[in-house]
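Student: structure for the following, please:
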Amino acid sequence: MLRSSKAGATQVQPTAPVPAQTIRFSTPVVETPGIVVVAGWVWRLLRLLAVLPVRFPVAVATVAASALLAYLIGWFGLAAAWTVADVALLVWWRRWPESFKTRVARRVLATWRWLWVYRRHWQPVLVVSGLAESYLERQFLPQIRGVTCSAWADRVRVKLVAGTAPAEFEQRVSELAHGFGAPSCRVEVRGPRDLVLEFPRRDMLAERIDALPVPDSPDGIDLAALPVGRCEDGQPWNLRLHGTHVLTVGVTGAGKGSVLWSAIRAMTPAITAGSAEVWAIDPKRMELSYGRALFAHYADAADEAVSLLEDAVGAMQERAERYAGRKRVHVSSVRDPFVVVVLDEVAFLTAYHPERDIRRRAENAIATLTSQGRSVGFCVLAALQDPRKEVLNLRNLFPDKVALRLDEASQVDMVLGDGARDRGANAHLIDPDLPGVAFVKLEGSPAPVRVRAAFVTDADIDHMASRYSGASSVSDEVAR
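Tutor: Coordinates of the predicted model:
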């Protein structure tokens, strides 16, 4: 609108906009009839009564039998029956404790954990961690199908919501562990919409494991399952050497020596018998030098180490030529012993040595051994601190890998493969006060396993070298 002022100037006055019309829609409120509410309660009660005998058959049978006894013989008879049952359980517990734990104690514990820990906190933990799904203003949660307890962990079986993937749980293992008060969480996929969440209740690997006993004779040694420590579930950790290659990665002080010496210790009688040999390379001159008397060949200088690797390649190729057309599987014997090439600080030869020719020759020899040696009885057991490609670009030639304590979270997937950290292999979070604790990735198995290697002391190594070195074919020229 134009208006004239006293000074004759024309000013433009702002025109007020048309006020917005506010339209309110009133949502009718319909009261739910009382009969519908009561019917809902009755339906939930009937469903609970139908499910209880299936979910908890022992508890339901116990309550039913107690009620029947109270009706037939009275409360005094019921008290007598419960006394007899308690005495029987006490005898069972004292006489067969493992059977009692498996069939009674852990089932009761599983019921309690299901009710008080998982069922109670299931919805808030999943909603806060972002694992609840919404559709048409309705919330959908994965369902707990059951809880079982072992000696060290809870296993929660879960049915996923249609349209979701196990990867969503794998990416939130930290949130789930903290949400349910567990030290860690691992995800095991069992099938479509079916997975298991494993929550440890206590750390079975918190205490140091002393050096395992040396086998009595070479006849009982399985080179494909050498006992070197313990798994998190309390079972022995058996390291496979025959038919594979093993890469052990960890920072200084993580316990790489425990893995190397535990493997050597487990095969010591075979070394004495001549059906196995260890060719050792020790650039630091500290880790493997204690056991020189056990080794068929030993080297510490770079040029000697590369020569040893090339000699191993030559021996492997000679054996392969003899096997061609005659054998497909190697069987350890005195003529054709199983050869383990132990490489401590392999990065010194492949990345850190100043001479390019040394690095090239070492890399070529390791690549040849790891790509051709499995079928003819040659194994490379290597230890490394830095798993980056520029340090060792041959790590994919090692089928079995051991990840001890690492510096960075990204290194976990470098060692164990993509997705290992999402499956709970938090090697970068291993306590520095727990040397020898590691996560193991075996060939053909996607799930990493938490283990701890036994600690072999200097005194143990000296005893091994003095007692079992008599039949060892040590090469004095290389061991200088």
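
Student: from here on, just use CA atoms for contacts and neighbour counts.
Tutor: Will do.

Student: what about the longest helix in the protein?
Tutor: helix 57-95 (DSSP state H).

Student: pull out the buried positions in it.
Tutor: Within helix 57-95, the residues that count as buried by 16 or more other CA atoms under 10 Å are 66, 69, 78, 93.

Student: do the same with stretch 361-373
Tutor: 361-370, 372-373.

Student: same question for stretch 314-331.
Tutor: Buried residues in stretch 314-331, counted by 16+ other CA under 10 Å: 316-317, 319-320, 330.

Student: got a list of contacts for the helix or strand harbouring residue 361?
Tutor: Taking DSSP states H and E as the criterion, residue 361 maps to helix 356-372. Helix 356-372 has contacts (CA atoms under 8 Å, 6 or more residues apart in numbering) with 245, 302-303, 306, 309-310, 312-313, 316, 349-351, 353, 378-380, 394, 397-398.

Student: distance of residue 88 relative to residue 80?
Tutor: Per CA to CA, to the nearest Å, residue 88 is found 12 Å from residue 80.

Student: equivalent analysis for residue 470, please.
Tutor: Using CA to CA, we find residue 470 at a distance of 70 Å from residue 80.

Student: next up, for comparison:
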Amino acid sequence: MFKRLPGDEARNLVTTTPDTAIVFQPAVVRTPALVTLLIYLNRFLVALFRTIWRHPVATAVPAALGFTWYQYGWPLAASLFGIVVLSLVSWAFIDRRSFARLVGWRLLAWWRLMSVYRRHWQSVMDVSGLGKRVNGRTYLPRLLRVQCDGWADRITVHMLRGQAVKDWSDRIDNLAHGFGATSCRVALIKGGRLLLIFPRHDPLATPIPALPVPDQPTVGPVEIGKQEDGRPLRLKVHGTHVLIAGATGAGKGSFLWDTIRGLLPAMRAGLAEVWALDPKLMELSFGRELFQGRYAADPADCADLLDEAVSVMQKRAARFAGLQRSHVPTIEDPFVLVLVDEVAFLTAYQPDKQLRHRISAALATLATQGRSVGVGVMAALQDPRKEVMNIRNLFPDKIALRLDESEQVDMVLGDGARDRGALADHISPIPEQGAGVAYMRLETSPEPIRVRAAYVSDTDIRAMVAQFGEAA
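Tutor: All right, here's what the predicted structure looks like:
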């Protein structure tokens, strides 16, 4: 019924010679030398064809120089080589951006592929446990492609069959240290393929000064800082809700004031209003003249202001019913952004139970119904635990600044965010290095991105009040 395995038969054998072990010698199949040579020749031709197909220019240039040397001698080949080098150098000086995009980053990617990733690939895979050994044969994930840009290396990898993204995200520290990078991030491209991102340097290491106030009024995504890849950071505030979490001194105020700064022209034009709740009486009180009387610090006044926002929202919903499904800012119906600094003081630490329930109910109502009628909420807090902020899942866009514990990262950004590289608990506590640095997870993209908000100083806030305070 059952097939006997070789080990079963060997276990039943008994030697008649004392103290003598039974030795089994495996059968050896001798491959003819001609077959071995043909196999190696086939591999060489396949690799040569793949190299020519993937890098036609890089292979054509040395081939042309070699042919010129063979046909016409080395002086002409050396002259052509000098012309090519001089042309590339001139191109780099004249238009550095296009040279980097078409030549520079590709050369760097090839160099990093050969000197770093392909050189250490097998050892890193073995030590990290991502390579597997089955029946004496080693299986390694395939390194498909290396791309470079101004700040990071992007590695496309084909996983082994049966591997999951979590197998890689659990080993981001092994991968980062194995390839000499400060960090590693893992993103799924499609089934079986991963993108590993290894930053080469940190463009967010230095503080960003306050950005200029926009010339034109807009409630669209407002520019508030810079992303890790050097692109501008534009935060969507109209049509969404934003939750900001971070420890004391992490820079939550930078996101609040950058948002206000970006909306100032729209506030002056009557297309936007900012309603500020400042229970700490420290952050937003500095520019209370900008809020046109929509400012509250006392918990009871905060509850009244939230109730008024709910009333505005409900009246708009009644007027928009059956006529429009999305809000377009107008002077009659401006975009209303409710800013709440240290929301936990109002929803969890407020000793008046009735007032606490009233504030929590108003925030929940705004978070569930406000975005479609032009009422948004931006809330900042220090402690992201569920018992402190039980409506955090109602905020589509989330920002995690420096946090005290690794578990808090997933509390803010969602399950699995830290495994994909959102190391908010590793952000430096030194203000010059870490203030305003955060990981952001947007509704439109599950992958966290590392950003830094510009620093709006007290002098900048005074200038904003002087210019827009009366006209706002």
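
Student: what's the mean gap between the longest helix of the first structure and the aligned bit of the second structure?
Tutor: In the superposition with the second structure, the average deviation recorded for helix 57-95 of the first structure is 1.2 Å (mean CA distance after the TM-score superposition for the first structure).

Student: what helices and strands are in contact with that helix?
Tutor: Applying 3 or more CA pairs under 8 Å, 6 or more residues apart in numbering; DSSP states H and E, one finds that helix 57-95 of the first structure contacts helix 34-55, helix 97-100.

Student: out of these, which comes closest to residue 465 of the first structure?
Tutor: Minimum separation from residue 465 of the first structure across these (CA to CA) falls at helix 97-100, 39.7 Å.

Student: tell me the residue in the second structure aligned with residue 401 of the first structure.
Tutor: Under the alignment (TM-score structural alignment), residue 401 of the first structure pairs with residue 398 in the second structure.

Student: and its match, which of the three is it?
Tutor: strand (DSSP: H, G, I helix; E, B strand; the rest coil).

Student: need the nearest residue in space to it, chain neighbours excluded.
Tutor: Distances taken as CA to CA, 6 or more residues apart in numbering place residue 243 nearest to residue 398 of the second structure, at 4.8 Å, with adjacent residues excluded.

Student: one more: residue 187 of the first structure?
Tutor: residue 197 (4.9 Å).

Student: try residue 476 of the first structure
Tutor: Spatial nearest neighbour of residue 476 of the first structure, chain neighbours left out: residue 297 (7.9 Å); criterion: CA to CA, 6+ apart.

Student: picking up where we left off before, want to try TSV for the buried residues of helix 57-95 of the first structure, with distance to residue 420 of the first structure as columns?
Tutor: Putting the buried residues of helix 57-95 of the first structure into TSV (distance: CA to CA, whole Å) gives the following:
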residue	distance to residue 420 of the first structure
66	50
69	55
78	55
93	40
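
Student: out of those residues, which is nearest to residue 448 of the first structure?
Tutor: residue 93 (34.7 Å).

Student: wait, that closest one sits on residue 102?
Tutor: No - with contacts defined as CA atoms under 8 Å, residue 93 of the first structure does not count as touching residue 102, sitting 10.7 Å away.

Student: how about the match of residue 401 of the first structure, what does it touch?
Tutor: Applying CA under 8 Å, 6+ apart, we find residue 398 of the second structure in contact with 242-244, 412-413, 440-442.

Student: at 10 Å what do you get?
Tutor: Applying CA atoms under 10 Å, 6 or more residues apart in numbering to residue 398 of the second structure gives the contacts 241-245, 378-379, 392, 412-414, 439-443, 448.

Student: likewise residue 186 of the second structure?
Tutor: 154-155, 165-166, 168-172, 194-198, 419-421, 447.

Student: give the contact list for the residue mapped onto residue 294 of the first structure from the second structure.
Tutor: Matched by TM-score structural alignment, residue 294 of the first structure corresponds to residue 290 in the second structure. By CA under 10 Å, 6+ apart, residue 290 of the second structure lies in contact with 260, 264, 267-268, 273-276, 284, 461, 464-472.

Student: restricted to helices, list these.
Tutor: Per DSSP H, the subset of those in helices is 260, 264, 267-268, 461, 464-468.

Student: generate a PyMOL selection restricted to the buried entries among the residues you listed.
Tutor: Filtering those down to the buried ones (16+ other CA under 10 Å) takes a single PyMOL command:
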select buried, resi 260+264+267+268+461+464+465+468
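
Student: list just the nearest of the ones in helices among the contacts of residue 290 of the second structure to residue 44 of the second structure.
Tutor: Of all those, residue 260 has the smallest distance to residue 44 of the second structure: 62.0 Å, by CA to CA.

Student: alignment lookup: the closest one to the first structure.
Tutor: The alignment partner of residue 260 of the second structure in the first structure, by TM-score structural alignment, is residue 264.

Student: leaving aside the residues next to it on the chain, what's closest to that match?
Tutor: Here the residue nearest residue 264 of the first structure, using CA to CA, 6+ apart, is residue 278, at 8.0 Å.

Student: so what's the one you found up against?
Tutor: 264, 267-268, 271, 292, 294-298, 337-342, 379-381, 472-474.

Student: also residue 416 of the second structure?
Tutor: 166, 169, 409-410, 422, 446-447.
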